[in-house]
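*Asks:* coords please:
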Amino acid sequence: MTALWSSAECRSEHCASCAGERPFEQPGCADGHEPGECPEWACVSCGHAILLGSAQTARPVRLLATV
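*Replies:* Next up is the predicted model:
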């Protein structure tokens, strides 16, 4: 996947719907992410949405009882 950054809110990515390299922008985030931190991106040409970023996982903590 190619990523040519031009700003925190705009980047170039391959769009599956357009079948080519297109500019992607971040729409307004309803989840409260700061600009440039939201994983949601939308193709400027067709609106195809993608999620980019690393997944955050929560591991359950298991306490061992010692006697």
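
*Asks:* drop to CA atoms for contacts and neighbour counts, all remaining ones
*Replies:* Fine.

*Asks:* just the buried residues of stretch 19-34, please?
*Replies:* 22-26 (16 or more other CA atoms under 10 Å).

*Asks:* quick one: contacts of that stretch?
*Replies:* Stretch 19-34 is contacted by residues 9-15, 36, 38, 40-45 when judged by CA atoms under 8 Å, 6 or more residues apart in numbering.

*Asks:* I'd like the structure of this one too, to check against the first:
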Amino acid sequence: MTHAMTALWSSPERRSERCPACADERPFEQPPCLDGHEPGECPEWACLDCGHAITLGTVESTRPARQLVTAAA
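*Replies:* Model (predicted):
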């Protein structure tokens, strides 16, 4: 999925983003975070017009990457 970030920041907890349900640019807000993220750092956002939820940001790994070991020829 390719999506151009069109965010217009008015505060860390509000932004303008394209809503898939509304099919247009809409204001989004971060609902109260139950995962303990600081304000503005939670990846969950909700459209203020229809309530459609989206997740923005990067995925953080909780496990270290495994190294591939191959035999020498």
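
*Asks:* and the TM-score between them?
*Replies:* In this superposition the chains share a TM-score of 0.85, using TM-score structural alignment, normalised by the length of the first structure; 62 aligned residues with a CA RMSD of 1.3 Å.

*Asks:* show only the entries of the contacts of stretch 19-34 of the first structure found in strands.
*Replies:* 10-15, 40-43 (DSSP state E).

*Asks:* among those, which one has the most neighbours?
*Replies:* Ranked by neighbour count under the definition other CA atoms under 10 Å, these are headed by residue 43 with 25 neighbours.

*Asks:* residue in the first structure paired with residue 9 of the second structure?
*Replies:* The alignment partner of residue 9 of the second structure in the first structure, by TM-score structural alignment, is residue 5.

*Asks:* residues contacting the residue nearest the centre of the second structure?
*Replies:* Central residue of the second structure (CA atoms, centre = their mean): residue 56, 1.2 Å from the mean position. When the contact criterion is CA under 8 Å, 6+ apart, the partners of residue 56 of the second structure are 43-45.

*Asks:* do you know how far residue 18 of the first structure is from residue 40 of the first structure?
*Replies:* 18 Å (CA to CA, to the nearest Å).

*Asks:* that should have said residue 57 of the first structure, apologies.
*Replies:* In terms of CA to CA, residue 57 of the first structure sits 18 Å off from residue 40 of the first structure.

*Asks:* the helices in the first structure, which residues?
*Replies:* For the first structure, no helices turn up when DSSP state H is the criterion.
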